[in-house]
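> Please find the sequence and the predicted model below.
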Amino acid sequence: MPASPAGRSPVRLVLVAIAAFGVLVGLGTWQLERLAWKEALLARVEARVHGAPQDVPAPAFWPTLTREHDEYRKVRARGHFDHARETLVYTVRGEDAAGPLKGQGFLVVTPLIRADGPPILVNRGFVPSDRRDPASRAEGQVAGEVEVTGLLRLPEEASWFVPANNPAQAIFYRMDPADIAAARGVAGAAPFVIDQDAGEAPGGLPAGGGTRLAFPNRHLEYALTWYGLAAALVGVVIAVLWSRRKGRANEVERRS
């Protein structure tokens, strides 16, 4: 005789639970793999940030630059700032930001015109909203040839939480060298920005060295959560099966 629906139900429950258990364990294992990747990334960034500055990559290498191999590399370049084409990128510095300046303000991005290569946009650092006018920080508008050292940064990725840039009106919320160069008519500019080191602007503004190096790393927490859910699932299934078995035993006892 075919098994009754009640008899098939525990088998179906176990099969579904096994599938769900496999998914949960797989998610936990994936998070552990992400943890290893994130720790390796942090180690690479730490080594790059504190390494000796190298010359900026030559234009021939620009198409091959990647976040994995080049982001946060310490670089240097020589040239003179084209302050007439300075661009402001809106930002907010939280309480965890380096340096004393907090709150709303702008990142000052200025083309570095080089004699030995195409121009490079330099994020010279942060200025508060009340110092956005270059005239209010004239001491920092350095003239003549300078050597810039800082971190190589590729374009910021778009985010739902950051408004889109409006190059036509020179309104920027995201560091995108292509947008900025096009809006300011900086032909042939590098596809990256140099985040200038701290202390390189006379008078203290713009305040460089504010590159955010905090990377969220909650992968271990997520892995433990998934593994915990898998363990809880096993406990629930065992409890359900035990309850059904006990119920059948009581039923048989009552009938006897």
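That came through fine.
> only C-alpha atoms for contact and neighbour calcs from this point on.
Fine.
> Beyond the helix or strand hosting residue 107, next helix or strand please.
Residue 107 belongs to strand 103-113 when assigned by DSSP states H and E. Towards the C-terminus, the helix or strand next in line after strand 103-113, according to DSSP H and E, is strand 120-128.
> Report how many residues lie close to the nearest residue to residue 192 once chain neighbours are set aside.
The shortest distance from residue 192 to any non-neighbouring residue, by C-alpha to C-alpha, 6 or more residues apart in numbering, is to residue 154 (4.7 Å). Close neighbours of residue 154, defined as other C-alpha atoms under 10 Å, add up to 20.
> distance of the residue nearest the centre of the chain from residue 41?
What sits nearest the mean C-alpha location of the chain, by C-alpha atoms, centre = their mean, is residue 215, with 6.5 Å. Computed with C-alpha to C-alpha, to the nearest Å, the distance linking residue 215 and residue 41 is 9 Å.
> Equivalent analysis for residue 232, please.
Using C-alpha to C-alpha, we find residue 232 at a distance of 33 Å from residue 41.
> residue ranges of the strands in the stretch 51-200 of the chain, please?
54-55, 74-81, 87-93, 103-113, 120-128, 146-153, 193-196 (DSSP state E, counting those that start in this stretch).
> Compile the ones you listed into a markdown table and extend it with columns for mean neighbour count.
Output for these, formatted as a markdown table (neighbours: other C-alpha atoms under 10 Å):
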| stretch | mean neighbour count |
| --- | --- |
| strand 54-55 | 12 |
| strand 74-81 | 22 |
| strand 87-93 | 20 |
| strand 103-113 | 23 |
| strand 120-128 | 27 |
| strand 146-153 | 21 |
| strand 193-196 | 26 |
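> Of all these, which one comes closest to residue 255?
Counting by C-alpha to C-alpha, residue 255 lies closest to strand 87-93 out of the strands of the stretch 51-200 of the chain; the figure is 74.3 Å.
> Return the residues in contact with residue 241.
Counting by C-alpha atoms under 8 Å, 6 or more residues apart in numbering, residue 241 touches residue 10.
> Regarding it, what is its secondary structure?
helix (DSSP: H, G, I helix; E, B strand; the rest coil).
> Now for residue 181: which residues touch it?
Neighbouring residues of residue 181 by C-alpha under 8 Å, 6+ apart: 121, 187, 189.
> what's the burial count for the last one?
This points to residue 189. 22.
> what sits against the nearest residue to it once chain neighbours are set aside?
Spatial nearest neighbour of residue 189, excluding adjacent residues (C-alpha to C-alpha, 6+ apart): residue 119 at 4.9 Å. By C-alpha under 8 Å, 6+ apart, residue 119 lies in contact with 111-113, 186-190.
> and the comparison structure, right after this:
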Amino acid sequence: MGRIIGALVLGVAGVAILVSLGTWQVQRLAWKEGVLAEIEARIAAAPVAVPEMPDPEADRYLPVAVTGRFADGHVRVLVSQRGLGAGYRIISPFEADTGRRLLVDRGVIRVADEVPAAPPGAVTVTGNLHWPEERDGFTPENDIADNTWFAREVPVLAAHFGTEPVLVIARALTPAEAAVTPLPVSTEGIPNDHLNYAVTWFSLTAVWLGMTLFLLWRIRRRTV
């Protein structure tokens, strides 16, 4: 009898812990979906002027529109697009009509393509402010000599071009730039694995429950 009680206590405790972990992940899933919905609504809102002193946290994803001219120079940032493979994001300095120098992520080209010159004359860039966090311990160092970069580090890019540390990721250019495809801000790269975690915990609950029932059956057979 003691062994049966011990197995029951262990089984119930394990099931309770695993169910609580799965439930917590379901709650986290609802929270994350709410956060993503807020970000998507913010991304799609009507554009405003670039703030005088944008904050990397408070103004992340802020939709903006700015008119001016592209300055000389560009960098190529290696990216991988789902379904399309490798390409380069093209980032150029931009001189706004207000006199400010900003960074503009014009969009993406194929790896094999030559980088096209930026559109001449007055251009209106509509897009979103962003300060991407793309560098980690596995990111290679930028190859400045080959003009191949591996992360959009806004402060580093700003120092390279002598601009403000402000990056506008273009959603559209007016007039449009035919040779570069805009790759606008989205929530696609924001991880949301809580459903997978919840399924994992609830699956482990089922396994734990099955093992407990099997153990009780074995104990009972030995005592009969």
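Good, I have the coordinates. From a predicted model like this one, the values you see are computed outputs, not experimental measurements.
> Give me the TM-score for this pair.
Between these two chains, after superposing, the TM-score reads 0.82 (TM-score structural alignment, normalised by the length of structure 2); 223 aligned residues with a C-alpha RMSD of 2.8 Å.
> What's the separation between the alignment partner in structure 2 of the residue nearest to residue 189 of structure 1 and residue 135 of structure 2?
Matched by TM-score structural alignment, residue 119 of structure 1 corresponds to residue 101 in structure 2. In this view, residue 101 of structure 2 and residue 135 of structure 2 are 24 Å apart by C-alpha to C-alpha.
> now swap in residue 217 of structure 2 and tell me
For residue 217 of structure 2, the distance to residue 135 of structure 2 - C-alpha to C-alpha - is 53 Å.
> Now tabulate the strands of the stretch 51-200 of structure 1 in TSV and tack on distance to residue 225 of structure 1.
Converted to TSV, the strands of the stretch 51-200 of structure 1 look like this (distance: least, C-alpha to C-alpha, whole Å):
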stretch	distance to residue 225 of structure 1
strand 54-55	43
strand 74-81	37
strand 87-93	32
strand 103-113	35
strand 120-128	39
strand 146-153	34
strand 193-196	37
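> Relative to residue 221 of structure 1, which of the ones you listed is closest?
strand 87-93 (27.2 Å).
> which residue numbers in structure 2 go with that closest one?
Going by TM-score structural alignment: strand 87-93 of structure 1 matches residues 75-81.
> show me the residues around the residue lying farthest from the centre of structure 2 that make contact.
Going by C-alpha atoms, centre = their mean, the residue of structure 2 most distant from its centre is residue 224, 59.6 Å out. By C-alpha under 8 Å, 6+ apart, the contact list for residue 224 of structure 2 is empty.
> That one and residue 218 of structure 2: what is the separation?
In terms of C-alpha to C-alpha, residue 224 of structure 2 sits 10 Å off from residue 218 of structure 2.
> Could you pull out the helices in structure 1 for me?
5-49, 67-70, 177-184, 219-255 (DSSP state H).
> Most tightly packed of those helices?
Mean neighbours per residue, mean count of other C-alpha atoms under 10 Å, is largest over the helices of structure 1 for helix 177-184, with a mean of 20.
> one step back: which one of the strands of the stretch 51-200 of structure 1 lies nearest to residue 170 of structure 1?
That would be, of the strands of the stretch 51-200 of structure 1 and by C-alpha to C-alpha, strand 87-93, which comes in at 7.6 Å.
> Could you tell me the angle between the direction of the closest one and that of strand 120-128?
With axes from the mean of the first three to the mean of the last three C-alpha atoms, to 10 degrees applied, the angle from strand 87-93 of structure 1 to strand 120-128 works out at 50 degrees.
> Okay, angle between strand 87-93 of structure 1 and strand 103-113 too, please.
150 degrees.
> And residue 244 of structure 1? What does it align with in structure 2?
Aligning on TM-score structural alignment places residue 244 of structure 1 opposite residue 219 in structure 2.
> Next, the contact list for the residue lying closest to residue 112 of structure 1 once chain neighbours are set aside, please.
Leaving aside its sequence neighbours, residue 112 of structure 1 sits nearest to residue 81 (C-alpha to C-alpha, 6+ apart; 4.7 Å). Contacts for residue 81 of structure 1 (C-alpha under 8 Å, 6+ apart) come out as 110-113, 142-145.
> want to throw those residues into CSV with distance to residue 67 of structure 1?
Listed next are the contacts of residue 81 of structure 1 as CSV, based on distance: C-alpha to C-alpha, whole Å:
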residue, distance to residue 67 of structure 1
110, 22
111, 22
112, 22
113, 25
142, 31
143, 32
144, 32
145, 30
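> Give me the nearest residue to residue 134 of structure 2, chain neighbours excluded.
Counting by C-alpha to C-alpha, 6+ apart, the residue nearest residue 134 of structure 2 is residue 151, at 5.4 Å.
> The one you found -> structure 1?
In structure 1, residue 151 of structure 2 lands on residue 174 (TM-score structural alignment).
> burial count for that match?
21.
> which ones are touching it?
Here residue 174 of structure 1 is in contact with 89-90, 156, 158, 162-165 (C-alpha under 8 Å, 6+ apart).
> To residue 106 of structure 1, which of the helices of structure 1 lies closest?
Residue 106 of structure 1 sits nearest to helix 177-184 of all these, at 14.0 Å, using C-alpha to C-alpha.
> Aligned against structure 1, show me the partner of residue 44 of structure 2.
Using TM-score structural alignment, residue 44 of structure 2 sits opposite residue 50 in structure 1.
> need the contact list for its match.
Contacts for residue 50 of structure 1 (C-alpha under 8 Å, 6+ apart) come out as residue 74.
> how far away is it from residue 194 of structure 1?
Taking C-alpha to C-alpha, one finds residue 50 of structure 1 at 15 Å from residue 194 of structure 1.
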